[in-house]
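1. just to be clear, the model below is a prediction. Sequence and coordinates:
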Amino acid sequence: MSVLGYHERRKVFRAGIISFGDAAISCTVRSLSSTGALLEIRGPAAVPKKFTLVIAADEFRRACRVIWMTEKRLGVVFELI
């Protein structure tokens, strides 16, 4: 539900894949909303600014753009295709 432009974010703990080109990086999806997600990776990695997030268990696949990043966490917004 959106209130003043904010979208409800729910905490989750799902295995995900950051997929780009022929490469992939495992991640944990920590929170999810209709517009984006918080992802956690094991350590510093070369994550591109745009990639596809895949959560196989949920048959979830979204094009993403990184909006912020720390050593082990990144916030992404989902892009329209």
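-> In hand now; what should we look at?

2. only C-alpha atoms for contact and neighbour calcs from this point on.
-> OK.

3. now for residue 39: which residues touch it?
-> 27-31, 73-76 (C-alpha atoms under 8 Å, 6 or more residues apart in numbering).

4. is it correct that it falls within a helix?
-> No: applying DSSP: H, G, I helix; E, B strand; the rest coil, one finds residue 39 to be strand, outside a helix.

5. also this one, for the comparison:
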Amino acid sequence: MVETRIAPRHRVMKPAKIEYGGVKIACTVRDISITGAALEVTDQFGIPAQFTLSMPEDGLKLPCHIVWRREFRMGVAFD
């Protein structure tokens, strides 16, 4: 399989939060690069197309938008 992503992704298992409009939803960052990440969530209901990904362990708050969705996973690109 040929890698077609702009930047290589690195596998991680980091706790994070999806933040929007005062709402915070726990998630797990499964892989990450300088351009985006794959997130695992227990439920995608109500998660908007654009939000801030907060990674307190790394001191990061990254605005992003969803580029794909699966049942318990979503891919985001950083804005």
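-> Looks like it arrived, so ask away. Please read these numbers as outputs of a predicted model, since none were measured by experiment.

6. TM-score for the pair, please.
-> A TM-score of 0.90 describes the superposed chains when it is computed by TM-score structural alignment, normalised by the length of the second structure; 77 aligned residues with a C-alpha RMSD of 1.6 Å.

7. I'd like the contacts of residue 39 of the first structure as JSON lines, with distance to residue 58 of the first structure and neighbour count appended.
-> Formatted as JSON lines, these follow (distance: C-alpha to C-alpha, whole Å; neighbours: other C-alpha atoms under 10 Å):
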{"residue": "27", "distance to residue 58 of the first structure": "15", "neighbour count": "20"}
{"residue": "28", "distance to residue 58 of the first structure": "13", "neighbour count": "19"}
{"residue": "29", "distance to residue 58 of the first structure": "12", "neighbour count": "23"}
{"residue": "30", "distance to residue 58 of the first structure": "14", "neighbour count": "17"}
{"residue": "31", "distance to residue 58 of the first structure": "14", "neighbour count": "17"}
{"residue": "73", "distance to residue 58 of the first structure": "21", "neighbour count": "19"}
{"residue": "74", "distance to residue 58 of the first structure": "21", "neighbour count": "17"}
{"residue": "75", "distance to residue 58 of the first structure": "20", "neighbour count": "17"}
{"residue": "76", "distance to residue 58 of the first structure": "18", "neighbour count": "23"}
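
8. fine, thanks again, bye for now.
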